[in-house]
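1. Requesting a structural model of the entry that follows:
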Amino acid sequence: MKQTIPGGSKYAAIKAKLRELKLHTVVLVRGETGTATATIMILGDTCTRGCRFCNVKTSRTPPPPDPDEPSNVAEAIASWGLDYVVITSVDRDDLDDQGSNHFAETVQKLKGRNIWIRCFRPNIETVEELQGVVRDRRANFEQSIGVLKMAKSYAPAGTLTKTSIMLGCGETPDQVLSTMEKVRAAGVDVVTFGQYMRPSKRHMPVSEYITPEAFEKYRSVGVEMGFRYVASGPMVRSSYKAGEFYIKSMIDADRARAPASP
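-> Below is the predicted model of the structure:
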């Protein structure tokens, strides 16, 4: 299995703008569908948590958030000419509001532009039984499920909720199916499955490389469970490029069918 490394003039321009505005990104441009998108990581590049699978820098006392970051994100997106952006962030347990106001300000700065914004999709990361092994002790299954339920209850009609699961962390098929059922019961619309890849020897080892056939089975079972979209494959990540635009089309269709506000 091979993955094309990003490159070209568009890639170089985005990298340069990131450095200029002191922004951070997890995923750069993806052009599979003929449309460009990027994932921007806000609240700095240092997380207060230390999950065993993640390669983001960690510290108990990271630098304070850059007050110019929300405006810089909007400036960067405008200069790139993108029409779809994913906003994600590190965890900031050191802040009283855990960075929520900074997150909200960033989204507000992007409002009014002709661009789709996706944010606030807590990943459960692994099956319920392995939460304490894979994730930081301050993260857990019930907490993530609770956030997904809250997002669904407060979000405007037509908003989709999404989460992601890594496979190859030591889970069993029965645990995956049980976790999927609980995620679906929480009202989650979209789920993605990908292969866990060890970032370095300091991180949790890969327990198993899942076969494409097994990924396909989880996809078909997820559809049967009622998920509106399931992306499942070795190279799939939480911001799966093809899936992003399929989800956008679903939201467009939902909103077109929704009754007009009085």
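2. Only C-alpha atoms from now on, for both contacts and neighbour counts.
-> Noted.
3. what about residue 230, neighbour count?
-> 22 (other CA atoms under 10 Å).
4. the strands in the stretch 1-150 of the chain, which residues?
-> 24-27, 38-42, 46-47, 57-58, 84-89, 116-119 (DSSP state E, counting those that start in this stretch).
5. Please give the structure of this sequence too, so both can be compared:
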Amino acid sequence: MQYSFKRKPEWLRKKISFSINKELESLLEQHNISTVCQEAMCPNISECFSKKQATFFIMGTECTRRCTFCAVDKGHPKPLDHQEPANIAKAVKIMGLRHVVITSPTRDDLSDGGAQHFCKTVQAIKDMDNSIVVEILIPDLQEDKDSIKQIANSDADIVAHNLETIPRLYHIRKGASYKRSLNVLKMLKEYNSKIATKSGIMVGLGEKRDEVLELMQHLLDVGCEYFSIGQYLQPTQKHENIVEYVHPSEFETLRIIGLDMGFRYIQSSPYTRSSYMAHEYLEHQNG
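-> Model (predicted):
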């Protein structure tokens, strides 16, 4: 495949304040903590960091899979840092966060995919302050029943697992399966019907509206309540090409249709990411 950059339209030219980033980066470095905001080169990094919002990236910064759209490093992950759950809890306290999002690279090298480490991190935060809302964004854990059951029965308030794209384009998700990811979301509800589940996709990769609507129905069929839609942005020339920049009006159309279909809350805009303004999902669940 030949890779190339596509010129951004005006609505996608967001300014990044590096001075704001450095302040929070310094705090995170003191506690040996990474954020997905940094690792995935998120365009919302200045906005979120200025509001003292961040999505913590646990279990290292290297992924065992090689998805062609993702900016996270690929390779051989390091052993788990068993002090990490406590360090994350300390950072949450220092930053004064009330809604915490935790995610990780895919760790196929671990027997449980990292499920226990997720649970320990959630517990460390809840032990510090049980009123803090904790959301975790998990990989597919290779659809392992025991691992998914651990996650479902953790103290997490929301568990997210992203489908990322429509079935026809799943070749960009190396080592993943659309059916497997749907089953993960289904199993979470089977193990704990009270837990809130969430998923998200990128658009601009060549999908059609009817394909997106079909995906949305698949999510509703497995009990998923929350959904996010954002524009795919090519991290570098070596990553998957952008087919189109979707107009903001189409994002709004999809949001309205999705709410009518039955989702509790949807964020849908060019700059939406699965963890962006995460606190709004629970705040608007009855809106």
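6. Can you convert the strands of the stretch 1-150 of the first structure into TSV and add a column each for mean neighbour count?
-> Shown next, in TSV, are these (neighbours: other CA atoms under 10 Å):
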stretch	mean neighbour count
strand 24-27	17
strand 38-42	21
strand 46-47	20
strand 57-58	16
strand 84-89	20
strand 116-119	16
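7. Would you mind putting the ones you listed into a markdown table with distance to residue 146 of the first structure alongside?
-> Formatted as a markdown table, these follow (distance: least, CA to CA, whole Å):
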| stretch | distance to residue 146 of the first structure |
| --- | --- |
| strand 24-27 | 25 |
| strand 38-42 | 23 |
| strand 46-47 | 22 |
| strand 57-58 | 25 |
| strand 84-89 | 19 |
| strand 116-119 | 17 |
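8. Nearest to residue 156 of the first structure among those strands would be which one?
-> strand 116-119 (13.9 Å; CA to CA).
9. and residue 201 of the first structure, which of the strands of the stretch 1-150 of the first structure is closest to it?
-> strand 57-58 (15.1 Å).
10. what range in the second structure matches that closest one?
-> Under the alignment (TM-score structural alignment), strand 57-58 of the first structure falls on residues 73-74 in the second structure.
11. can you list contacts of that stretch?
-> The contact list for stretch 73-74 of the second structure (CA atoms under 8 Å, 6 or more residues apart in numbering) reads 39, 61-66.
12. can you do 10 Å?
-> The contact list for stretch 73-74 of the second structure (CA atoms under 10 Å, 6 or more residues apart in numbering) reads 39-40, 60-67, 105-106.
13. buried subset of these?
-> 39, 60-67, 105-106 (16 or more other CA atoms under 10 Å).
14. for the strands of the stretch 1-150 of the first structure, which one sits closest to residue 76 of the first structure?
-> Using CA to CA, those put strand 38-42 closest to residue 76 of the first structure, at 9.9 Å.
15. mean shift between the closest one and the second structure?
-> When the second structure is overlaid, strand 38-42 of the first structure sits 0.6 Å from its aligned residues on average, using mean CA distance after the TM-score superposition for the first structure.
16. Which residue numbers in the second structure does that strand align to?
-> Counting by TM-score structural alignment, strand 38-42 of the first structure corresponds to residues 54-58.
17. now stretch 79-90 of the first structure
-> Mapping stretch 79-90 of the first structure onto the second structure (TM-score structural alignment) gives residues 94-105.
18. who's in contact with residue 181 of the first structure?
-> Here residue 181 of the first structure is in contact with 175, 222, 225-226 (CA under 10 Å, 6+ apart).
19. One more: residue 18 of the second structure?
-> 45-46.
20. swap in residue 84 of the first structure?
-> Per CA under 10 Å, 6+ apart, neighbours of residue 84 of the first structure: 35-39, 77, 114-118, 244-245, 248.
21. how about the residue mapped onto residue 251 of the second structure from the first structure, what does it touch?
-> For residue 251 of the second structure, the aligned position in the first structure is residue 215, judged by TM-score structural alignment. The contact partners of residue 215 of the first structure, by CA under 10 Å, 6+ apart, come to 167, 193-195, 231-234.
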